[in-house]
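A.B. asks: next come a sequence and a model predicted from it.
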Amino acid sequence: MTTGPRIEQLVTAGTFSLDGGTWDVDNNVWIVGDDEEVIVIDAAHDVEAIAAAVGARTLRAIVCTHAHNDHIDAAPALAERTGAPILLHADDLPLWRQTHPDRAPDGELTDGQTLTVAGTELQVLHTPGHAPGAVCLFAPALQALFSGDTLFAGGPGATGRSFSDFGTIIVSLREKLLTLPGATTVHTGHGPTTTIAEEAPHLPEWIDRGF
């Protein structure tokens, strides 16, 4: 029996490298769809584990919330295995090329674009700051936001490295994310989920602290 659209979480382990440093990280890989077809949000680290989680279902797209290496390192191998296109916002191509200089993404994500899988629409929100081409995906029917590294439980994503800017991420949060319905569950790129209602009241604190 076919079940309706759902959200599945896979946690993979690897490293994040930028500006000459490398750190061990655990990443959330999100799979959205049903028993027939899915999309993968952020193909991180472990192509075998991601492919196993997808199983026999059709993979419609590999969506990259941004192009830091820990979110895209398994994307080309997963695309080769499944035939699914890799989608990335064009502003993150310089970061993408640091990890995959010889393999470009297959398509562009743009602000306001709608992706559809298993009858469920996901709205692309361009949310620069953590990275210039960072995007989030909002699925109203699932009351879900896939925030990548733009918003976490407890604050915004880091902006202390190359290609990032604190003022820009604050604008993205204020104008694109914290205006979403409070009941929206935020599925983050690392760590636990949260909700818009939990995070929205803290924006002034983040600004004051230069989070």
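C.D. replies: Everything's here; your move.

A.B. asks: make it CA atoms for all contacts and neighbour counts henceforth
C.D. replies: Noted.

A.B. asks: can you map out the strands along this protein?
C.D. replies: Using DSSP state E, the strands found in the chain span residues 6-18, 21-33, 37-41, 58-63, 86-89, 107-109, 114-117, 120-126, 135-139, 144-148, 151-152, 155-156, 185-188, 194-195.

A.B. asks: so which of these gets nearest residue 165?
C.D. replies: Among the strands of the chain, the nearest to residue 165 by C-alpha to C-alpha is strand 155-156 (11.3 Å).

A.B. asks: what's that closest one in contact with?
C.D. replies: 149, 150, 169, 170, 173, 199, 202, 206, 211 (C-alpha atoms under 8 Å, 6 or more residues apart in numbering).

A.B. asks: next up, the contacts around the first one.
C.D. replies: Counting by C-alpha under 8 Å, 6+ apart, residue 149 makes contact with 65, 130, 156, 157, 158, 188, 189, 190.

A.B. asks: number of residues surrounding residue 70?
C.D. replies: Using other C-alpha atoms under 10 Å, residue 70 has 25 other residues around it.

A.B. asks: separation between it and residue 182?
C.D. replies: Computed as C-alpha to C-alpha, to the nearest Å, the residue 70 to residue 182 distance reads 29 Å.

A.B. asks: just residue 205 next, same as before
C.D. replies: As for residue 205, its distance to residue 182 is 18 Å (criterion: C-alpha to C-alpha).

A.B. asks: the more surrounded of these two?
C.D. replies: residue 182 (14 against 11).

A.B. asks: in this structure the more buried one contacts residue 194, no?
C.D. replies: No: Residue 182 sits out of contact with residue 194 when judged by C-alpha atoms under 8 Å, with a separation of 10.5 Å.

A.B. asks: OK, contacts around residue 110?
C.D. replies: Applying C-alpha under 8 Å, 6+ apart to residue 110 gives the contacts 89, 124, 125, 126.

A.B. asks: how about the contacts made by the nearest residue to the first one once chain neighbours are set aside?
C.D. replies: Once its chain neighbours are removed from consideration, residue 89 has its nearest residue in residue 109; the separation is 4.5 Å (C-alpha to C-alpha, 6 or more residues apart in numbering). The neighbourhood of residue 109, defined by C-alpha under 8 Å, 6+ apart, consists of 87, 88, 89, 90, 124.

A.B. asks: put this next to the first one:
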Amino acid sequence: MIEKLVTSGTFSLDGGTWDVDNNVWIIGDSTEVIVIDAAHDAEAIAAAIGDRTVKAIACTHAHNDHIDAAPALARLTGAPILLHPADLELWRMTHPDTAPDGDLSDGQVLTVAGADLTVVHTPGHAPGAICLHGPELGAVFSGDTLFQGGPGATGRSFSDFPTIITSIEKRLLTLPADTIVHTGHGVSTTIGGEAPHLLDWITRGH
């Protein structure tokens, strides 16, 4: 099962603050789940989970809008918070007194309800940005690395456009074309749907 919950709040970085809607992804079955990106509203996420066991709260990156509810959700569910260590500096901007419980590393496999989610390190939007690829689900959870229409934003601190393009080219466009891309904001897309204009970008060196 793949469930999507949309929560609303703000994203703040480099002195600016913007209103945002975030996708919270809940993957599992009737007994256990993994939560991808605990955004804004821990109680709403906990209500969507119900009495199911939360095996992990996986963070695709540590921008505040993707992690602001993570410690509260961890307290409500007893689940560990997992983050790529390259994003610890960003994490501390939001939660200076709380650390993640464990690391996410490239190639690591998280298993829930018989399905494997493989961690794919995709820096660029943030140094520790990761995607989670579920081959049995025919899906990749891309955080803010890839959206319908192109890559995630790279105009702020800790981000780099050539790096995100390399991550997408080497780590995501190699997935099957029919892989569904479940994004951190907005609507889902597919690898095949995004590949043509991304490859054009890469070919032109942009």
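C.D. replies: The structure has been received and is ready for your questions. Fair warning: this is a prediction, and the values are worked out from it, not measured in the lab.

A.B. asks: kindly reformat the strands of the first structure as a markdown table containing distance to residue 50 of the first structure.
C.D. replies: Below are those laid out as a markdown table (distance: least, C-alpha to C-alpha, whole Å):
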| stretch | distance to residue 50 of the first structure |
| --- | --- |
| strand 6-18 | 8 |
| strand 21-33 | 8 |
| strand 37-41 | 8 |
| strand 58-63 | 11 |
| strand 86-89 | 14 |
| strand 107-109 | 21 |
| strand 114-117 | 18 |
| strand 120-126 | 20 |
| strand 135-139 | 19 |
| strand 144-148 | 17 |
| strand 151-152 | 22 |
| strand 155-156 | 26 |
| strand 185-188 | 17 |
| strand 194-195 | 23 |
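
A.B. asks: out of those, flag the one nearest residue 78 of the first structure.
C.D. replies: Checking the strands of the first structure against residue 78 of the first structure by C-alpha to C-alpha gives strand 58-63 as the closest, at 8.1 Å.

A.B. asks: that closest one corresponds to what range in the second structure?
C.D. replies: Using TM-score structural alignment, strand 58-63 of the first structure corresponds to residues 53-58 of the second structure.

A.B. asks: what about the matching stretch, how far off from the first structure?
C.D. replies: Following the fit onto the first structure, the mean deviation recorded for stretch 53-58 of the second structure is 0.3 Å by mean C-alpha distance after the TM-score superposition for the first structure.

A.B. asks: give the buried residues for the longest helix anywhere in the second structure.
C.D. replies: Counting residues, the longest helix found in the second structure (DSSP state H) is helix 191-204. For helix 191-204 of the second structure, burial by neighbour count (16 or more other C-alpha atoms under 10 Å) applies to 191, 193, 194, 195, 198.

A.B. asks: just stretch 137-151 of the first structure next, same as before
C.D. replies: 137, 138, 139, 142, 144, 145, 146, 147, 148, 149, 150, 151.

A.B. asks: what residue of the second structure takes the place of the fourth one?
C.D. replies: The equivalent of residue 142 of the first structure in the second structure is residue 137 (alignment by TM-score structural alignment).

A.B. asks: state the distance from its match to residue 36 of the second structure.
C.D. replies: Note on residue 137 of the second structure: its distance to residue 36 of the second structure, by C-alpha to C-alpha, is 15 Å.

A.B. asks: with residue 78 of the second structure instead?
C.D. replies: Separation of residue 78 of the second structure from residue 36 of the second structure (C-alpha to C-alpha) stands at 15 Å.

A.B. asks: so those two - more neighbours on which side?
C.D. replies: Neighbour count, other C-alpha under 10 Å: between residue 78 of the second structure and residue 36, residue 36 has more, with 27 against 15.

A.B. asks: list the contacts of stretch 157-170 of the first structure.
C.D. replies: 18-19, 127-132, 149-151, 156, 207, 210-211.

A.B. asks: how about 10 Å then?
C.D. replies: With C-alpha atoms under 10 Å, 6 or more residues apart in numbering as the test, stretch 157-170 of the first structure has contacts from 18-19, 92, 94-95, 127-134, 147-152, 156, 172, 174-176, 188-190, 203-204, 206-207, 210-211.

A.B. asks: quick one: it aligns where in the second structure?
C.D. replies: Aligning stretch 157-170 of the first structure against the second structure (TM-score structural alignment) gives residues 152-165.

A.B. asks: next one: stretch 17-29 of the first structure
C.D. replies: Using TM-score structural alignment, the partner range for stretch 17-29 of the first structure is residues 12-24.

A.B. asks: chain center to the matching stretch: distance?
C.D. replies: Remark: stretch 12-24 of the second structure is offset 15 Å from the chain centroid, using C-alpha atoms, centre = their mean, to the nearest Å.

A.B. asks: mind listing what's buried along that stretch?
C.D. replies: Buried residues in stretch 12-24 of the second structure, counted by 16+ other C-alpha under 10 Å: 21, 22, 23, 24.

A.B. asks: kindly report the same for stretch 60-80 of the second structure.
C.D. replies: Neighbour-count burial for stretch 60-80 of the second structure flags 60-74, 77, 79-80 (criterion: 16+ other C-alpha under 10 Å).
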